[in-house]
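Chemist: below are the sequence and a predicted model for it; my questions follow.
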Amino acid sequence: MTVEPRSPRPGWYPNNYGQTQWWDGAKWGPIAPATPQVYGPIVKTTSVGTAYLLWFLLGGVAAHRLYLRRHGSAVAIVLIYWTGVIVTSAGVGWCLMLAAVAAIWLIVDLFLIPGMARDTAS
């Protein structure tokens, strides 16, 4: 007595051409329609208006640079600015220059924000 090999259960299986095809347990059926593939990350756009609003309201904590994914320079601005403010309030007058450097950097950012937003979106 010979035992016949069992055929696979009914379902979708890949065929020799890389397509998915229906097996009903006895014969092959229709080929499944191709599913669209989406490649790459979802591109998030940044708004220049939002960046300017963050610059205006939260420039001292460099929120606009965080929003535009410029984390390193955001940390640098915060450290320079607040170190200058804190040390100056402690009585060391020359450290006010640190706060002035950060303030100038923030003013320059007024002109850099559109380009940074464009670079972030691409």
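Modeler: Okay, I see it. Numbers count the residues shown, from 1 in each chain.
Chemist: for the rest of this, base every contact and every neighbour count on C-alpha atoms.
Modeler: Fine.
Chemist: show me where this protein has strands.
Modeler: Here the chain has its strands, by DSSP state E, at 11-14, 20-23, 28-31.
Chemist: and the first one, what other elements does it pack with?
Modeler: Under the contact criterion of 3 or more Cα pairs under 8 Å, 6 or more residues apart in numbering; DSSP states H and E, the helices and strands touching strand 11-14 comprise strand 20-23.
Chemist: in the strand it packs on, which residues are buried?
Modeler: Neighbour counts over strand 20-23 (16 or more other Cα atoms under 10 Å) mark 20-23 as buried.
Chemist: one more: stretch 93-104?
Modeler: 95-96, 98-99, 102-103.
Chemist: the longest helix along the chain packs against which elements?
Modeler: If you go by DSSP state H, the chain has its longest helix at helix 96-121. Here helix 96-121 touches helix 48-58, helix 71-89, going by 3+ Cα pairs under 8 Å, 6+ apart.
Chemist: another one to put next to it:
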Amino acid sequence: MSDTSHSQRIMEYDARAKSTLLAYVLWFFLGFLGAHRMYSDRVVSGLLQLLLHGIGWLTTPILIGWVFVALWAVWWLIDALLIPGWIRDYNLKVVRWLSG
């Protein structure tokens, strides 16, 4: 492999790789939208998290919403532990794709 080809692959990886720091920023500030999950290539569960949060707050006046909000909050906290693995797995998938 030539140096040019290797440099191109490194640049391609840098362009496609995800950042754990950015995932945590999204988790902290936009976690209620599921943004950290969508960024981590988990779009369906991110949308489910958004839906759970939204339904929870919409139904809090009839009290059942607090259950949904509590479930979302536990899910959100657990995500903080899972983010590094998601990002690592995504970045390894990028490496495999580039070397394939």
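Modeler: In hand now; what should we look at? Owing to the predicted nature of the structure, the values given are computational and were not obtained by experimental measurement.
Chemist: any idea what the TM-score is?
Modeler: Overlay of the two chains. TM-score (TM-score structural alignment, normalised by the length of the second structure): 0.75; 81 aligned residues with a Cα RMSD of 1.6 Å.
Chemist: what is the most widely separated pair among the buried residues of stretch 93-104 of the first structure?
Modeler: Longest distance between any two of these is 13.1 Å, between 95 and 103; criterion Cα to Cα.
Chemist: what residue of the second structure takes the place of residue 87 of the first structure?
Modeler: In the second structure, the residue matched to residue 87 of the first structure (TM-score structural alignment) is residue 59.
Chemist: show me the contacts for its match.
Modeler: Taking Cα atoms under 8 Å, 6 or more residues apart in numbering, we find residue 59 of the second structure in contact with 65-66.
Chemist: centre-most residue in the second structure?
Modeler: Centroid-nearest residue in the second structure, with Cα atoms, centre = their mean: residue 37, separated by 2.5 Å.
Chemist: roughly how far does it sit from residue 66 of the second structure?
Modeler: Distance from residue 37 of the second structure to residue 66 of the second structure, counting by Cα to Cα, to the nearest Å: 22 Å.
Chemist: cool, and residue 6 of the second structure?
Modeler: 53 Å.
Chemist: and for residue 47 of the second structure?
Modeler: Taking Cα to Cα as the measure, residue 47 of the second structure and residue 66 of the second structure are separated by 19 Å.
Chemist: could you do residue 48 of the second structure as well?
Modeler: Separation of residue 48 of the second structure from residue 66 of the second structure (Cα to Cα): 17 Å.
Chemist: got it, and residue 80 of the second structure?
Modeler: Noted for residue 80 of the second structure: a distance of 21 Å to residue 66 of the second structure, by Cα to Cα.
Chemist: translate residue 104 of the first structure into the numbering of the second structure.
Modeler: Under TM-score structural alignment, residue 104 of the first structure pairs with residue 74 in the second structure.
Chemist: how about residue 20 of the first structure?
Modeler: Matched by TM-score structural alignment, residue 20 of the first structure corresponds to no residue in the second structure.
Chemist: thought residue 20 of the first structure was touching residue 31?
Modeler: Yes. Taking contacts as Cα atoms under 8 Å, residue 20 of the first structure lies within contact range of residue 31: 5.8 Å.
Chemist: give the aligned equivalent of residue 53 of the first structure in the second structure.
Modeler: Residue pairing (TM-score structural alignment): residue 53 of the first structure is matched to residue 25 of the second structure.
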